[in-house]
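Undergrad: fold the stuff below for me.
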Amino acid sequence: DNTAAVRSWLGSDAFPATEFMLRDHYFNSGSRNTGKILQRALNIHGAGLVVDGIVGPRTRQELQDQLAATGEAVFLIALQEKRQAFYRSCKQFPVFGKGWLTRCDDAFSVAQELV
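TA: Prediction:
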């Protein structure tokens, strides 16, 4: 229930792998940080979103548009890249980074099986 907001970002259950990746990050890092990695991933393909962590109508529409245009497998790569970059930017990375990146890689592997 704590991660249910992610479903509303997607608008449907058509993209289970993306939902899984976003929920996993949301559980560990909260809404705002998950919104930021989502916006950064969308900006890789030219969305031009302000990275503020607020997943409003424009971010939601861009997510739906990009998933429809590029497919979930392509978007997952961008999401994985931005999630790893987020962890590397954290001041606690020297202490917890190896575990965070392992979790990130494990979640990516599971998500790829859902595509």
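Undergrad: use CA for all of it now, contacts and neighbours both
TA: Will do.
Undergrad: I'd say residue 111 and residue 21 touch.
TA: Yes: Residue 111 lies in contact with residue 21 (Cα atoms under 8 Å); the separation is 6.5 Å.
Undergrad: looking at these two, which is more packed in?
TA: residue 21 (23 against 20; other Cα atoms under 10 Å).
Undergrad: do you know how far that one is from residue 95?
TA: Distance, residue 21 to residue 95, by Cα to Cα, to the nearest Å: 23 Å.
Undergrad: can you check residue 16 too?
TA: 31 Å.
Undergrad: look at the two and report which has more neighbours.
TA: Neighbours per residue (other Cα under 10 Å) separate residue 16 from residue 95, with residue 16 holding more: 18 against 9.
Undergrad: what's the distance between the residue lying closest to that one once chain neighbours are set aside and residue 33?
TA: Using Cα to Cα, 6 or more residues apart in numbering and skipping the chain neighbours, the partner closest in space to residue 16 is residue 114 (6.4 Å). Between residue 114 and residue 33 the computed distance is 24 Å (Cα to Cα).
Undergrad: want to put them side by side, so please do this one too:
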Amino acid sequence: MHKLTDIDAPAAPQISFDQFLAVDIRIGTIVAAEPFPEARKPALKLVIDFGPAIGQKRSSAQITEHYETTSLVGRQVAAVVNFPPRQIGKFMSEVLTLGFPDKHGHVVLFKPDHEVPDGARVF
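TA: Take a look at the predicted model:
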């Protein structure tokens, strides 16, 4: 997780558009959410549906400060779908769910203001 001091950091070095396109950011709908008590830092286990081309993927997300499992099902979120899976305890996290830190450093999920088709790619 980034530190609050990142807010004051300058922009990262410039990259090419092709480098940007290499990061596959998609919208999906959370279809299941449950506590992840085994995680070192408080987290939730999510199952996110990215539509027929990508399917359902699992994600560990440190979002317990602002979100409860019951309020997440049906919510659209953005995630990076082409990072290698990451083992977190006994859980395999397949995508990186995206968010921004609030003023206390707690994750606020990134989502579109209008519903879009699951699997839609950012551009």
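Undergrad: now the TM-score, please.
TA: The TM-score (TM-score structural alignment, normalised by the length of structure 1) is 0.27; 55 aligned residues with a Cα RMSD of 4.4 Å.
Undergrad: let me see the contact set for residue 87 of structure 2.
TA: Neighbour list for residue 87 of structure 2: residue 93 [criterion: Cα atoms under 8 Å, 6 or more residues apart in numbering].
Undergrad: sorry, slip of the keys, the one I care about is residue 10 of structure 1.
TA: Neighbour list for residue 10 of structure 1: 19, 60, 63-64 [criterion: Cα under 8 Å, 6+ apart].
Undergrad: residue 104 of structure 1: which of those residues is nearest?
TA: Of all those, residue 19 has the smallest distance to residue 104 of structure 1: 14.1 Å, by Cα to Cα.
Undergrad: quick one, longest strand in structure 2?
TA: Looking across structure 2 with DSSP state E, the single longest strand is strand 25-35.
Undergrad: counting contacts, what elements does that one pack onto?
TA: strand 44-49, helix 69-72, strand 76-80 (3 or more Cα pairs under 8 Å, 6 or more residues apart in numbering; DSSP states H and E).
Undergrad: rerun that using 6 Å as the cut-off
TA: On a contact count with 3 or more Cα pairs under 6 Å, 6 or more residues apart in numbering; DSSP states H and E, strand 25-35 of structure 2 meets strand 44-49, strand 76-80.
Undergrad: nearest residue to residue 80 of structure 1 other than its sequence neighbours?
TA: Nearest residue to residue 80 of structure 1 in three dimensions, chain neighbours excluded: residue 108, at 6.8 Å (Cα to Cα, 6+ apart).
Undergrad: check which helix or strand the one you found maps to.
TA: Secondary-structure element containing residue 108 of structure 1, defined by DSSP states H and E: helix 93-114.
Undergrad: out of the contacts of residue 10 of structure 1, who's the most crowded?
TA: Counting neighbours by other Cα under 10 Å, residue 63 leads the contacts of residue 10 of structure 1 with 23 neighbours.
Undergrad: distance of it from residue 83 of structure 1?
TA: For residue 63 of structure 1, the distance to residue 83 of structure 1 equals 16 Å [Cα to Cα].
Undergrad: ranges for the strands of structure 1?
TA: Using DSSP E, structure 1 contains no strands.
Undergrad: sec struct for residue 21 of structure 2, please.
TA: The local conformation at residue 21 of structure 2, judged by DSSP: H, G, I helix; E, B strand; the rest coil, is helix.
Undergrad: quick one: residues contacting it.
TA: Listed by Cα atoms under 6 Å, 6 or more residues apart in numbering, residue 21 of structure 2 has no contact partners.
Undergrad: any idea how far it is from residue 80 of structure 2?
TA: Relative to residue 80 of structure 2, residue 21 of structure 2 is positioned 11 Å away (Cα to Cα).
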